[in-house]
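Chemist: After the sequence you'll find the predicted model.
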Amino acid sequence: MTTPLLCLDLGQVDYQPAWDRMRDFTQTRDKSASDQVWLLEHPPVFTQGQAGKPEHVIDTGDIPVVQADRGGQVTYHGPGQLIAYVLIDLKRKGIGVRDLVSALENAVVEVLQHYKIDAYPKPDAPGVYVNEMKISSLGLRVRRGCSFHGLALNVDMDLTPFLRINPCGYRGLQMIDIRRLNADVTIEQVKQQLAAALAHQLDYSSVLFQKG
């Protein structure tokens, strides 16, 4: 472990500007650019992955749907859900996409241990689960050997919009958040814990936490 991980706290950001910003960063970064994690929340939005099937979008109502360039199917983002966009030079770090997915899942499991929540990944369905309910979703894209997009961790949010879709393409999949399992949680705490867990799982020496 030799380098720190730069974590930017962006607050609440609309989906499209955040997406544009991380695509631009990935497209223009050079070999000297530091790896970064962006921590943020989105206003209510459904996002559909590249392989997304329209039959999994049931009734979105007044919540917009954005066709994204990440992997995976449809999911929901909203206030109280912590997003971590993971901007890593995979080639420089010497890891593959499967390694990154495992590190992200293990980081979420590590965070949930703080709240005495027994969580686990599933080999056939990326993400993190608690008693077969999904608490964290993953969707990634790699361009020029670098990752973008990342994970969403349900902290303290309105889960009812998930009923308007088949989350991640699974009909009847139940979603859960940390608050429903342990009331002693704030999203600010989870930001710090997730940043530390990502640095640990991705083998960085420390975290540099900055407002973005």
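Modeler: That came in fine, so what should we check first?
Chemist: Every contact and neighbour count from this point should use C-alpha atoms.
Modeler: Noted.
Chemist: Could you give me the buried positions within the strand ranked longest in the chain?
Modeler: The residue-count maximum for a strand in the chain (DSSP state E) belongs to strand 133-143. Using 16 or more other Cα atoms under 10 Å as the test for burial, strand 133-143 gives 134, 135, 136, 137, 138, 139, 140, 141, 142.
Chemist: helix or strand for the closest residue to the fourth one other than its chain neighbours, which one?
Modeler: In this structure, residue 137 finds its nearest non-sequential neighbour in residue 127, 4.6 Å apart by Cα to Cα, 6 or more residues apart in numbering. Mapping residue 127 onto the secondary structure by DSSP states H and E places it in strand 125-130.
Chemist: Measure how that strand sits relative to strand 133-143, angle-wise.
Modeler: If you take axes from the mean of the first three to the mean of the last three Cα atoms, to 10 degrees, strand 125-130 sits at 150 degrees to strand 133-143.
Chemist: contacting residues around the most centrally placed residue in the chain?
Modeler: Nearest to the mean C-alpha position of the chain, by Cα atoms, centre = their mean, lies residue 151 at 1.2 Å. Neighbouring residues of residue 151 by Cα atoms under 8 Å, 6 or more residues apart in numbering: 83, 84, 85, 86, 104, 136, 137, 138, 139.
Chemist: alright, now check it against this:
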Amino acid sequence: MDCVVKRLGRVDYAPTFQAMQDFTAARTPETPDELWIVEHPPVFTLGQAGKPEHLLEDIGIPIVKIDRGGQVTYHGPGQVVIYLLLDLARLKIKVRELVTAIEQGIIEFLAAHGVAAERRTGAPGVYVGDAKIAALGLKIRNGCSYHGLSLNVDMDLYPFTAINPCGYAGLKVTQTRDLGIPLTAHEAGEQLSQHLLRQLEIQHG
């Protein structure tokens, strides 16, 4: 599967969101798919069905309303975010298969570092024990996806206490550093992107 991997570094959320929308609106059947690996400064993003009551307190972090599925989540330094700009029709995969491929890519990345993780029915994302380590949210427009996943690597988890993560009250969160995986967000992004591409190849094949 031909896919351009772009490493954008630490970039503000709002212009990146706009760039994803612009890319998706402008793409043609010949446009190569892209994976964008980024980190964001602290921001809460509120999905289409996002309920304001899941924001429990104002801790001075900006809130951006966006068009992905799901509730509220937090992005910040030390968390790797990978956006998947894919033509699902061309890949011949359905949204459900894409979600499965993303979750499986994260699970296999963690397994390669000796950490057992799992998915939960009805609650997209990846969990280690009773704590969430990766969140997932997508938007499909004209058969093409944007948004993607976030994996907690080596970050300040405190802002998660100001929200019900993904709409679940009291949901614990964890990160790779606390599970004994000594990677930076950049290193984790490089490795995870390879697992994701392999899973998409399997689904595509």
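Modeler: Right, received. Where do you want to start? Because the structure is a prediction, the values reported are computed rather than measured.
Chemist: Superposed, what's their TM-score?
Modeler: TM-score for the superposed pair, counting by TM-score structural alignment, normalised by the length of the second structure: 0.96. Supporting figures: 202 aligned residues with a Cα RMSD of 1.0 Å.
Chemist: just to revisit the earlier point, the longest strand of the first structure maps to which residues in the second structure?
Modeler: Alignment note (TM-score structural alignment): strand 133-143 of the first structure is matched to residues 131-141 of the second structure.
Chemist: Let me see the residues that make contact with that stretch.
Modeler: Outside stretch 131-141 of the second structure, the residues that touch it by Cα under 8 Å, 6+ apart are 24, 67-70, 73, 99, 106, 124-127, 145-152, 166, 171-176.
Chemist: Give me the PyMOL select line for those residues, limited to the buried ones.
Modeler: Provided next is the PyMOL selection string for whichever of these are buried by 16+ other Cα under 10 Å:
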select buried, resi 24+67+68+69+70+73+99+106+124+125+126+127+145+146+147+148+149+150+151+152+166+172+173+174+175+176
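Chemist: and the counterpart of residue 82 of the first structure in the second structure, what does it touch?
Modeler: If you follow residue 82 of the first structure across to the second structure using TM-score structural alignment, you land on residue 80. Counting by Cα under 8 Å, 6+ apart, residue 80 of the second structure touches 37, 38, 39, 150, 151, 152, 153, 185, 186, 188, 189.
Chemist: can you give me the angle whichever strand or helix holds residue 80 of the second structure makes with strand 131-141?
Modeler: For residue 80 of the second structure, the element it lies in under DSSP H and E is strand 79-87. In terms of direction (the same axes, to 10 degrees), strand 79-87 of the second structure departs from strand 131-141 by 30 degrees.
Chemist: Measure the mean distance from strand 79-87 of the second structure to the first structure post-superposition.
Modeler: Superposing on the first structure and averaging over aligned pairs (mean Cα distance after the TM-score superposition for the first structure), strand 79-87 of the second structure comes out at 0.4 Å.
Chemist: Nearest spatial neighbour of residue 174 of the second structure, chain-adjacent residues omitted?
Modeler: Spatially, and ignoring its direct neighbours in sequence, residue 174 of the second structure is nearest to residue 133 (5.1 Å; Cα to Cα, 6+ apart).
Chemist: same deal with residue 45 of the second structure?
Modeler: residue 64 is the one closest to residue 45 of the second structure (Cα to Cα, 6+ apart), at 4.9 Å.
Chemist: Mind telling me what the one you found corresponds to in the first structure?
Modeler: Residue pairing (TM-score structural alignment): residue 64 of the second structure is matched to residue 66 of the first structure.
Chemist: My read is that its match contacts residue 50, right?
Modeler: No: using Cα atoms under 8 Å, residue 66 of the first structure is not in contact with residue 50, being 10.8 Å away.
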